[in-house]
Structure formats: structure tokens, C-alpha cells
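*Asks:* Can you look at this prediction? I've put the sequence above it.
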Amino acid sequence: MAVHNYDVVVIGTGPAGESAAINAAKHDQRVAIVEKQPQVGGNCTHWGTIPSKALRHQVRQILSFNTNRMFRDIGEPRLFSFPRVMERSRETIDKQVEMRTTFYARNRIDLFQGTARFKDEHTLLVRDRQNATEELVAKKVVIATGSRPYRPGDIDFRHPRIYCSDTILSLAHSPRTMVIFGAGVIGCEYASIFSGLGVKVDLINSRDSLLSFLDDEISDALSYHLRKHGVLVRHNEEYDRVEGDEAGVVVYLKSGKKIRADAFLWANGRTGNTDSLGLENIGLQANGRGQLNVDEHYRTEIPHIYAAGDVIGWPSLASAAYDQGLNSSNELLDKEYRFVTDIPTGIYTIPEISSFGRNERELTEAKIPYEVGKAFFKDTARAQITGDTVGMLKILFHQDTLEILGIHCFGDQASEILHIGQAIMQQKGEANTLRYFINTTFNYPTMAEAYRVAAQNGLNRVF
């Protein structure tokens, strides 16, 4: 068995692992990274963020074609099969893999393909698909193994019509009807995607509202537009059992309802990928969801072993994982680091949602005197030109100081538009007030101009 010595070994090539490894390598550390899948990129590239967002883009193009009167001159509305649309999305995945593979070669990071398991606190055994084993000895280790869909034992995921958010990407037919259980971010995104492909979707939510962490007005807007596109949202429901047969799937709810569909998608929760790491050999223990606890330095209970990304739980976002990996690596290098807390929300439904800061409910509960400024996309020239008139930008600000307290956006390009407000909110003093948007000239016509409109709308409420 070959033995290799490193300063840092990173387990996992998703956003957290990639940023940790490259950062360490750029600071003259000898670095190895381990990936159990045949290609780099992790869940983010192959089953999560990239494929679902690429898929969403294709669906938006189809919706545009089918709803724009100009296109009627060249043809009637079309239905596209899911496999055909997914195949187009795979081109993006291939480009991401090629790009990320070059990152490791360029930074002289040794890439080991196989499953890593702790032998002791400084030693990892990596077993490849041919059962060959190599031993990696590391001064420091970063666990960035990500997560996978939580799959309850009483649902038969081997049935060809029952899917989780990973296996749904291999859907080989175009269902007419679908039940999605779980109305979190993943469930809502896939409800948008499939309804955009003409599938009749039942979205089962165990709570009384969609994405309750959002501003109430934004959550209501999402509910309205999902229903407008044919999604039937069922709140306060739990499943009793799910049965698959030759014709499809029957979902029995505890409320007594019985729903038949061509396909069933389970989108309720995720589990950290820690079960194969041999944590028992080093005295580490994951929680009930397979996640590792870390301190504000991203250290586990063993000081030289760090963890970042989905494997540590909240917020389980690719954007946060990248920052967490970078900062865990900075900390182990004794460089200046930060514990990632202020994170924008980006939800790629159709239309998309993005937010930063506090919402109205939180400000009301905290008894902070706030006011609201709004700009509706339908009133902006750019949205009228593109036809993407659904949505709004909402600014929450302090009534007295005009300090910006929260930015909430719903509509096309919401996750891009939000970053302007995020940048201003993170400035100090007078720079972080509503007046910035009044005193700044925006290109016209742009979606960014909505900040000026919303700011003026807000100022009109307090002066």
C-alpha cells in the first residue's frame, strides 16, 4: 500500500472542498483532495445546484416560446419531454467538470478517486473502485463530504416511478401528473420546473405556508404563482404510505386523502455524508441527520479536523459552502478568517426569489420601527421590454435613520438584483441608507433601476 504525506487533505470536491483545497495550495501547502465519484464537482455539480438550475433555464425558454405571441408566427406551442430537456442541461455539467478538473491540476493538488475512511486522527485510507487502497497522512483534514437526500425506510425508492431529488434527474419518461412531497426550497423549485413542462403537480407541504423563513408577502406571491401555473398546494399534510404499482404511484395521506400520479418525488430533508468516514475510529460522532458539529473556527471536536459545507448543516447552500470552505482553510493556515453568517437567500423557482437581512415579521417582533419601499417590475421599462413583468423589489428600512434593514426580491433575475442591495447594506454609517439609491444614477433601462423607484416610494412614506 502506497503512503503519501500532506499538509492538508480535503474530503469532497464540492464547493466547500474545492475552495478549501485551492486556498491551501495557493498558500504553499501540499494538498490532496479525495472524491468518491468518478468526476469532480460533488453533489452541487452533478445532482443539485447546477443541473436543477440548468434545467430551470431550459424550462423558462420553453415557457417564453409557448407564451410569447411573437413566436406564434413560426409555430404553435410545443410540449418537450423531460429527458430531452435534461439532455441539454448535461452540457453545462460537462463544462463544469472540465473546468473544475483543471483547477486541481493547475494548483498541483493531488486528486484521489475513491472512498476515504479514517484509520486514525491523521491517517486516511482511500479505497478506489478496484478495491486498491492508498494511505494519506495529513497534518490537517477538512471534511467537505456534502449531503444527500434523506430517504425514509418506509418508501420503496427502488420502484421505477418513485424518486428523490438525486434520482429525478434520470427520469426517462414525461409524466402527466406528479406528487412532490416536501415544500421546502427543493420541492418548490421542482414544482416550478415540472409545471413549466406541462405536468400537473400536487405539492404536499407538512406546514401551513410555503418557505416560512421568507417575508410573508414573498411567500404569498410564490404560492399565487405556483397555483397560477397549475400546481395544487396542499398544506398541513403528512403521508401515511406511498405505494407504487405498474400504472404509477398512489400516495395515502394521514388526512384520509388518496392521490394517484404517474410519478412521486420525495423532497423532504437531507442527510450529511458521514456514514462511510469511519468516524468511530477517531471518536467523532455525527448527529441524527449525519451532520458534524463545528465551532466558530470550523473545527470539529478534534482541533486539526475541520468541516464545512452541507455536512455541517445550515444553511446548506452552495454559495455558503464555498465561503465556509475558504474560511475553514484560512483558519487552519492561521490566516484571517470569518464565520459565515450573513448569507443571501436564492431560490430558483419560476419566478425566482432572493432576500438578504430581516423580514417584516422579524422586525415587527423586535419592535423596530421600519417602513417599506416597493418597486413593481411591471412598472419598469426593462421588464416591459423583456416581458418579465412579474415581481417586485421590496426594501425595509428604519423610519428614523433610513438604515436599510432588509431586501426582498421576487421575479426574474431576483438573485442578481439582490446583490446591489446586499453590498449597500454591508457598508457603514450614512452609506447604508435609503438615500444612497436616491443619490445614485442608474443605467436606464435596467432592472437595477428598481432600487431608485423603491427608495423614492419608501421616502414618500416618511416625509
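*Replies:* In hand now; what should we look at? What you are looking at is a predicted structure, and each value in this text was computed from that prediction instead of being measured.

*Asks:* use CA for all of it now, contacts and neighbours both
*Replies:* Noted.

*Asks:* Could you look up the SS state of Leu396?
*Replies:* Secondary structure assignment for Leu396 (DSSP: H, G, I helix; E, B strand; the rest coil): strand.

*Asks:* Measure how buried it is and give me the count.
*Replies:* 26 (other C-alpha atoms under 10 Å).

*Asks:* Could you do Val242 as well?
*Replies:* 18.

*Asks:* Tell me the spacing between it and Asp202.
*Replies:* 14 Å (C-alpha to C-alpha, to the nearest Å).

*Asks:* now do Asp295
*Replies:* 40 Å.

*Asks:* try Ala381
*Replies:* 35 Å.

*Asks:* Structure two is appended below for comparative analysis:
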Amino acid sequence: MSKRKYDYDLFVIGAGSGGVRAGRLAAQLGKCVGVAEESLPGGTCVVRGCVPKKFLVYGADFGEAIEKAKGYGWSTENVSFDWTVLRDSVQKEVNRLSGIYSTILEKNGAELHRERAELVDAHTVRLCTSGETKTAETILIAVGGSPWTPDIKGIEHAIVSDDVFLLPEQPKRMLVIGGGYIACEFAGVFAGLGTDVIQAYRGGRLLNGFDAEVRDEVGQVQIRNGIDTRFNISPTEIRKTDGGYIVSFNDGSKIGTDCVLMATGRRPKTDTLGLDAAGVDVESSGAITVDEFSRTSQPNIYAVGDVTNRVNLTPVAIREGAAFIETVFKDNPTAFDHDDIASAVFTRPPVGTCGVSEGEARRRYGDDVTVYTTQFRPMKNVLSGSEHRCFMKVITKGKQETVIGVHLVGDDSAEMIQMVGIAIKAKLTKADFDATCAVHPTIAEEIVTLKPRELNKTTVVT
């Protein structure tokens, strides 16, 4: 029996959603698989992202539900909130889920190394704690991203999104710096838990890159949630004082707070991977350059997930990991389709979006675009007294009015967009939507009863 040329058929650096999926599938095919993870298995989503974040959103929603229940006849006296109970409950569940990810790998025969790994050359990785080196015929990089913060004086006094879940106590005042989905979500969470929140952003509207009307609606959502939103300012210094922190901005203003959350974006986590030594090219952003099959500039090294900065969503990393297995180990070259991916932003209420924005639609198709919108007060909010509303937008192209974009802001938007995403992926038309009978009384029924919005065809919404 001939000696194996490499220690592993596949070595995966990073045990997040994409890495675990690929490692498990390869092991199930009988391949010899090694996986290295410096943190808890499960990656950003399970450990410090989507999952614990959504639990915090639920926590804030329960508080609002208790308050709004008065309109439905419920007595809500003597209600209190304990941050440490929520925090510890979330961490207990995170640890349980991380354990499941470990078990998935190990039960399928993959060897899990609980330490950081870096590339030595195209076929060799070094385990940084033990100092061992391992060789592999194929290497998959799935290390994700990490929070980025601006280089300003006193930045060491700020926390990032990774730190939010372990705060020793709930701050009475919080300054959230940033206007992306992470900033908007955490501002909404802590406002809902009773913290006085200021959200400061260098731009003029939140959620850059989203549909313009969605951005405006989310701005109103934050205001209705009691968040003091301030635009067109950037921080220049964070100074610690006896009473908290003073943050200075480029317009001369200063904001006092107990906690500074820098939610200014995430970047691929590639600076300590040894990519140069392995001959792997990166973009100026630090993202690993890959082709449609997730292959890097080094033919035996692949990369999936946020480290490639394509579509930074957990389900996308999972699909990319599965496509990698088809390509490399099943002789079935498979490229994951990154178009028309439904996603959600868990503001309170949330955003659901799939397809192109109106601005992008008009840049691509000019006047050959029809837009349908509505805005209304959900039935649930009538008796509760809630000021939150629902906004819906459907974008179509051509005489057949193929639906190319749907954008929702309001209760249950994240749930609805998953189903609507199927229709967009199937290239259904507005007539197909109209032919679908409504379910009454629901929020979702409005999607199949939308009327066109009158719009000057020379106007481009950006």
C-alpha cells in the first residue's frame, strides 16, 4: 500500500458555516480532512453574529410587545429587564450550537484543530499554537471577516460588534458609529432594551447600497424607536472621562456616552494567513481573489465566504462550500449563482430585500421599468398605538413586467422575503403576483395587491 503524499486530502482554515459545510461533505466522501479554527467552531454567524444578534433582537421585541400589550387589555406593571440574564442565556445557546458544529465535523471523520493556522506554502499549513505543520493536496480558506475601525485617537476605548454580546452591564447611554446594517441593528436592539442611543453616520442616509426608499424608511424606523440619528459627521477622537467617554466629531460637535460601539464595517481576515508565501492573490480590500468556482490564483487553494467579499451572507458561504465540493471532489464544476439572493436587516421592524434597487434597475433598463409601492399601518399596530408602518416595493422590467426587485420594511419582512425570493429567482411576472389570491387579513397580502406608483420616467432614484 503506497504512502499518502499529503497528510490530508483537504485542509480547511476556518470552521464557520462555509468551512464546516465543505469539511463535512468532503469527510462524508471518504476524504481525509483537517480543519483549523482559532475561535469557537461555528464562525461569525453562530458565535458573534447572526444568531446571538437575532436573540438580542428578540429580547428587545419582547420589551416592546409588553409595552404595546396595554392596548390589548394586558396589565404591564412592575416589568423589569436584566441584561445579564439575556446575555448569559444567549452565550449558553451559542456554546451549545458551537458544540454541534464540532460534533458534525468529528462524527463525520474530520480532524478538528482548535488553533489558528497559517499558510507556509501552497500545500502546507502551520498550526500556530502547537507549531506543527500539516500538508494537504487541497486547501480551502474560509476564515470570514473581522470588524474594521478607523484610526483615530482613543480608538482603544471603543468596542466592536464582537464585544457587544459580552458587555458586563447594559450601558445607560450608547453611541453607535456607523450607518450599515450592523450599526442599525445594534442601535435598534439597545434602544429597545432601554438604553439611550445616539447613532452617528458619516453619510446622509443609512444603509448605503440599499434601495433609496428603503434607506429613507429605515431612517424613520430608527427615529420611531427613539434613536437620535445624526448624519454627515465622522469621529476624530474618543476621550475617557470620570463620567464615561467624550467623542469629538469633525464638525466640532461632541457627544458624551457610556459606551462607544464602532460599527464601521468588516473586512476580510487575511492579514495573518501567509497568503504571500502560498502565492495567493488578494484585492486592495484584503479580499482573496477567486474565480467563479472559488479557486484562487494558486490552483489547489480555494476560498469561500466573507473572506472573498462577494456576497457576505452565511447561507451564501454554505452554498459556496457545497459548490466547492462538487467542483473539486465530484468532478462536477459548479459555480454558485450570486444573483437575486434574498436577505434581511434586523432593524425593528426589519427589512427584507431581494433583487435590484430601483436606482440600479433604471441604470440598467432606463424607462423599461415599472414600480409598485404601498405604505400602510399594520393591523397589529392599530390597538397597540405603535407608530411603525409597513413599506412595500415591487420593481418590474419589460412588457412582461418580470419582477426583478422586491423591498420590504415592516413586521415579518424577513420571513416574507424568503418566499418572495423564490418568485424572483423563478423570474415570475407581476401578472403572476396578481393572479395569486390574497391571504386576509395579513401583511403579506399587500404584495399581491400592489398598484403602480406614478413616477417621472426621467427621474433616476439612487
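*Replies:* Structure received. Here the structure is a predicted model, which means the values were calculated and not measured.

*Asks:* sorry, back to before: show me which of Asp295 and Asp202 of the first structure is the more surrounded one.
*Replies:* Asp202 (22 against 12).

*Asks:* Show me what that one lines up with in the second structure.
*Replies:* When the second structure is aligned by TM-score structural alignment, Asp202 of the first structure is paired with Ile198.

*Asks:* Show me where the stretch 301-450 of the first structure has its helices.
*Replies:* With helices called from DSSP state H, counting those that start in this stretch, the stretch 301-450 of the first structure shows them at 318-332, 360-365, 381-386, 414-425, 435-438, 450-462.

*Asks:* can I get those in a markdown table with mean neighbour count?
*Replies:* Shown next, in a markdown table, are these (neighbours: other C-alpha atoms under 10 Å):
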| stretch | mean neighbour count |
| --- | --- |
| helix 318-332 | 24 |
| helix 360-365 | 14 |
| helix 381-386 | 15 |
| helix 414-425 | 19 |
| helix 435-438 | 17 |
| helix 450-462 | 19 |
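
*Asks:* These into CSV, with extra columns for distance to Asp400 of the first structure?
*Replies:* Shown next, in CSV, are the helices of the stretch 301-450 of the first structure (distance: least, C-alpha to C-alpha, whole Å):
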stretch, distance to Asp400 of the first structure
helix 318-332, 33
helix 360-365, 14
helix 381-386, 31
helix 414-425, 16
helix 435-438, 12
helix 450-462, 8
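
*Asks:* Work out the gap between stretch 243-259 of the second structure and the centre of the chain.
*Replies:* 28 Å (C-alpha atoms, centre = their mean, to the nearest Å).

*Asks:* Over to stretch 24-44 of the second structure?
*Replies:* 22 Å.

*Asks:* Quote the end-to-end distance of that stretch.
*Replies:* Per C-alpha to C-alpha, stretch 24-44 of the second structure runs 18 Å from first to last residue.

*Asks:* And that stretch, what's buried?
*Replies:* 24-28, 31-44 (16 or more other C-alpha atoms under 10 Å).

*Asks:* Then stretch 386-397 of the first structure?
*Replies:* Buried-residue list, stretch 386-397 of the first structure, by 16+ other C-alpha under 10 Å: 388-397.

*Asks:* Residues touching it, excluding its own?
*Replies:* 351, 359-360, 370-379, 383, 403-412, 433-434, 450-451, 454-455, 458 (C-alpha atoms under 8 Å, 6 or more residues apart in numbering).

*Asks:* ok, now with 6 Å
*Replies:* 370-378, 383, 403-411 (C-alpha atoms under 6 Å, 6 or more residues apart in numbering).

*Asks:* my guess is Leu383 of the second structure contacts Gly71, does it?
*Replies:* Yes: with contact defined as C-alpha atoms under 6 Å, Leu383 of the second structure reaches Gly71; the gap is 5.2 Å.

*Asks:* which stretches of the stretch 151-300 of the second structure form helices?
*Replies:* 161-164, 181-192, 212-224, 275-278.

*Asks:* now do the stretch 1-150 of the second structure
*Replies:* Using DSSP H, counting those that start in this stretch, helices in the stretch 1-150 of the second structure cover 17-28, 43-48, 50-68, 83-107.

*Asks:* quick one: the longest one to helix 50-68, angle?
*Replies:* Orientation check (axes from the mean of the first three to the mean of the last three C-alpha atoms, to 10 degrees): helix 83-107 of the second structure against helix 50-68 gives 150 degrees.

*Asks:* and helix 83-107 of the second structure, how far from the first structure on average?
*Replies:* On superposition with the first structure, the mean distance recorded for helix 83-107 of the second structure (mean C-alpha distance after the TM-score superposition for the first structure) is 2.4 Å.

*Asks:* Going by neighbour count, which residues in that helix are buried?
*Replies:* 83, 87, 90-91, 93-95, 97-98, 101-102, 104-106.
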